[in-house]
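**Student:** from the sequence below, what's the structure:
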Amino acid sequence: MNKKIVHDALILTVFTVVIGFILGLVYEITKDPIAKAEEATAQAAYKAVFEDADSFSTYDFDAEAAASLLEQNGYSDEINGVQEALDKDGNVLGYVITVTAKDGSQGNITFSVGIKNDGTVNGYSVTSMSETPGLGDKAKTEDFSKQYKNKNVDSFTVVKQAPSADNEIEAISGATITSKAMTNGVNACITYFQNELEGGAE
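**Tutor:** Next up, the predicted model:
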């Protein structure tokens, strides 16, 4: 009986080592292509919300300070990264702030928001979403996202009827939770911009 236990344990150990080696090999093979694909997706999102920019430069932001700022202002969202949008001469035109909204109806929603130096929102571009097809995922469409474009407000609010002011966003029919998640995410970016970036990053 003891010999059988030892034999089975050895087989299990060898099997585990082999599987671990294979998984490690697969990771090494795929990590670069995955990283390149993620970077390409991010760059496309940056360009979508800042068409005038010639290039983008990573802004070294403090993630903990950003989290604290958002929490103090009542947001559960997370700032994932900040890019400076540059013209051909290297002048900063504004910023692209990538945020994860954690209050979507089906999970987290990650998207990038473009904000000009004067606080005008260029719009947003979604990079990750699992909202319900035909309902919440309409947040990715131009019909919904255009409501935020070229608006300079302190914050947006979601309404269920046709907007009567620049800061009002008409909710997607049947997807109010998603609409509020997107709006909270944009508002979180505006709050971060106003407190950390407006007037030029130091």
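**Student:** going forward, measure contacts and count neighbours with C-alpha atoms only.
**Tutor:** Will do.
**Student:** contacting residues for residue 164?
**Tutor:** Residue 164 sits next to no residue when contact means CA atoms under 8 Å, 6 or more residues apart in numbering.
**Student:** for residue 170, see how far away it is.
**Tutor:** Separation of residue 164 from residue 170 (CA to CA, to the nearest Å) stands at 10 Å.
**Student:** what segments of the chain are strands?
**Tutor:** For the chain, strands defined by DSSP state E occupy the ranges 55-59, 78-86, 92-101, 109-116, 121-128, 157-159, 168-170.
**Student:** show me what the longest one is packed against.
**Tutor:** Judged by 3 or more CA pairs under 8 Å, 6 or more residues apart in numbering; DSSP states H and E, the packing partners of strand 92-101 are strand 78-86, strand 109-116, helix 176-192.
**Student:** let's see this one next, to set against the first:
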Amino acid sequence: MKENFKLGRTLLIITAIAGVLLGFANNLTKDAILENAKMNKEDLKAVLSQAESVQDIEFTKTEAVKEVYKAVNGNEVVGHVLKVTSKGFHGPVDFLIGISTDNKVSGIRVLSHAETPGLGSKIAEVKFTSRFTAKPIAEDLEVVKVTPNKDNEVEAISGATTSSKATVTAVNDAIRFYKENIKGEEVESKKETDADTAATGS
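**Tutor:** Take a look at the predicted model:
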């Protein structure tokens, strides 16, 4: 009987110690877990390479803009990252879009889509997403089918006009939100674009 009592007491002590250590470890890792849940390092590097981490900011969601983060390097704010949803050829497309403090698109990344394999799916390839890097946000971007000759022009993917325009629409939505809600600028009413009326392409 005494042996059972000693064994029970020992197990109780071990369990209590384990509980304390687990709680301590949880507190140490909680912030890191929450930070990592926002976006992974690969995504962040793709859209805002100079950022080390992101911080939540308060904002009102719109139909297009779902998440907004302040991107920092140490104590320095280097830009903002926005999660934006746009309408593709086969349904919604989710993007991460970075805008740096020098008022340029720092990068974009496609998070999910259902676009046509081999055509619209090319919007997720670096060959296309890199076309947005360093684009100034002074005015809305436009889709063109030829080699761009203006800073605000982006060449579409051949045979995937609608998917290309959906990407440009997402970036423009991010730019407008950034100007209005982060910089506090007045922005003209959104113009109807070809992306809003297009019925062909993939």
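**Student:** so what number do they get for TM-score?
**Tutor:** The TM-score (TM-score structural alignment, normalised by the length of the first structure) is 0.69; 151 aligned residues with a CA RMSD of 2.2 Å.
**Student:** want to throw the strands of the first structure into TSV with distance to residue 142 of the first structure and mean neighbour count?
**Tutor:** Below are the strands of the first structure laid out as TSV (distance: least, CA to CA, whole Å; neighbours: other CA atoms under 10 Å):
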stretch	distance to residue 142 of the first structure	mean neighbour count
strand 55-59	23	16
strand 78-86	22	22
strand 92-101	18	26
strand 109-116	14	26
strand 121-128	10	22
strand 157-159	17	18
strand 168-170	13	21
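**Student:** could you dump these into TSV and include distance to residue 8 of the first structure?
**Tutor:** As requested, these are exported to TSV (distance: least, CA to CA, whole Å):
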stretch	distance to residue 8 of the first structure
strand 55-59	53
strand 78-86	47
strand 92-101	47
strand 109-116	46
strand 121-128	44
strand 157-159	61
strand 168-170	63
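**Student:** mind checking which of those strands is nearest residue 144 of the first structure?
**Tutor:** Proximity of these to residue 144 of the first structure was assessed by CA to CA; the nearest stretch is strand 168-170, lying at 8.0 Å.
**Student:** check the mean deviation of that closest one from the second structure.
**Tutor:** Here strand 168-170 of the first structure, set against the second structure after superposition, deviates by a mean of 0.9 Å using mean CA distance after the TM-score superposition for the first structure.
**Student:** what range in the second structure matches that strand?
**Tutor:** Using TM-score structural alignment, the residues of the second structure aligned to strand 168-170 of the first structure are 153-155.
**Student:** for the longest helix anywhere in the first structure, packing partners?
**Tutor:** Across the first structure, the helix with the greatest residue count (assigned by DSSP state H) is helix 2-49. The contact analysis (3+ CA pairs under 8 Å, 6+ apart) places helix 2-49 of the first structure against strand 109-116, strand 121-128.
**Student:** these: which one's closest to residue 41 of the first structure?
**Tutor:** Nearest of these (CA to CA): strand 121-128, 7.0 Å.
**Student:** give me the mean distance between that closest one and the second structure.
**Tutor:** If you overlay the two and look at strand 121-128 of the first structure, the average distance to its match in the second structure is 0.8 Å (mean CA distance after the TM-score superposition for the first structure).
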